[in-house]
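>>> Give me a model of this one.
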Amino acid sequence: MTASKTCLVVDDSELIREIAGRIITDLGLEADDAADASAAIEYCRAEKPAAVFLDWDLPSMGALDFLREAASLEGDRPVIILCATENDHQQFTLAKAAGAAHHILKPFDKGAIAAKLAEIGLIDPVSEAANG
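Alright, predicted model coming up:
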């Protein structure tokens, strides 16, 4: 079985999940989504996505709770990309310490998502330029 090239989008906004998913599939990867952190953890345990786009402001179980749970995942852990609406250095520092090595600001567009996916090695930066 080959390594998963799936990105999981975790956001309580259906619109954000739909837009991010469409961008990810346009970039040649598979996309799936979860509306909350507990569903996302279950998905990660079962499906082993390559990356997770994680909304900071989640209801009930928050982003930091997800990150603590994700740290206990067996095998290959996904690259976690925190998605935030504010450029809050303290928030990014907390998230990074908990396991989210990357972040992206919302609202994001195809270029921002492509740049982040290229940075973590999931897509070829040259192919994004051709599709841009």
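>>> only C-alpha atoms for contact and neighbour calcs from this point on.
Noted.
>>> Please give me every residue in contact with the residue sitting nearest the centre point of the chain.
Geometric centre of the chain, nearest residue: residue 53, 1.5 Å, by Cα atoms, centre = their mean. Counting by Cα atoms under 8 Å, 6 or more residues apart in numbering, residue 53 touches 7, 8, 9, 10, 80, 81, 82, 83.
>>> Let's compare: structure for the following, please.
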Amino acid sequence: MKTCLVVDDSKVIRKVARHILETLHFNVEEACDGREALTRCTAAAPDVVLLDWNMPVMSGMEFLRALGTSGVSRRPKVVFCTTESGVAHIRAAIDAGADEYVMKPFDRETLQSKLSLVGMA
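Prediction:
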């Protein structure tokens, strides 16, 4: 079973994402900020990370940059999941190493489509 780490400071978003991902047959773990996510990824990298942009402690962009230099044995696919819709934000996320980008709010079909684009669905 594929694993997904949902990284978001909103408990509601984590719960919604977990529900959708479990219907897509993912084993789901959660982190409330980028620092916790980085710790989890270095301990045991998931197959994919669903990553929020704006979080306390360590933002999604800070996490993505740190993941790139962390030396994880197997880099997970990263799907940014955020309300930031500007072309500059999307380009910055892709340039920093994100594999795909999904806008909040999202539904099962949208998330499944994005996961399919990165080879995870």
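>>> how far does the longest helix along the second structure sit from the chain's center?
Assignment by DSSP state H gives helix 11-23 as the longest helix of the second structure. Helix 11-23 of the second structure has its average C-alpha position 12 Å from the chain's average C-alpha position, going by Cα atoms, centre = their mean, to the nearest Å.
>>> So what touches it?
4, 6, 7, 8, 27, 28, 30, 32, 107, 108.
>>> returning to what we had before: roughly how far does the residue nearest to the centre of the first structure sit from residue 126 of the first structure?
22 Å (Cα to Cα, to the nearest Å).
>>> ok, now residue 116 of the first structure?
In terms of Cα to Cα, residue 116 of the first structure sits 13 Å off from residue 126 of the first structure.
>>> These two: who's more crowded?
residue 116 (18 against 10; other Cα atoms under 10 Å).
>>> Leaving out sequence neighbours, find the closest residue to that one.
residue 104 (7.7 Å; Cα to Cα, 6 or more residues apart in numbering).
>>> ok, now which ones touch the aligned residue in the second structure for that neighbour?
Using TM-score structural alignment, the partner of residue 104 of the first structure in the second structure is residue 102. Taking Cα under 8 Å, 6+ apart, we find residue 102 of the second structure in contact with 79, 80, 81, 82, 110, 111, 114.
>>> In three-state terms, how would residue 102 of the second structure be classified?
Following DSSP: H, G, I helix; E, B strand; the rest coil, we place residue 102 of the second structure in the strand state.
>>> Over to the one 4 residues further on?
When the structure is split into helix, strand and coil by three-state DSSP, residue 106 of the second structure lands in coil.
>>> ok, it to residue 14 of the second structure distance?
From residue 106 of the second structure to residue 14 of the second structure the distance is 12 Å (Cα to Cα).
>>> More neighbours: which of the two?
residue 14 (22 against 15).
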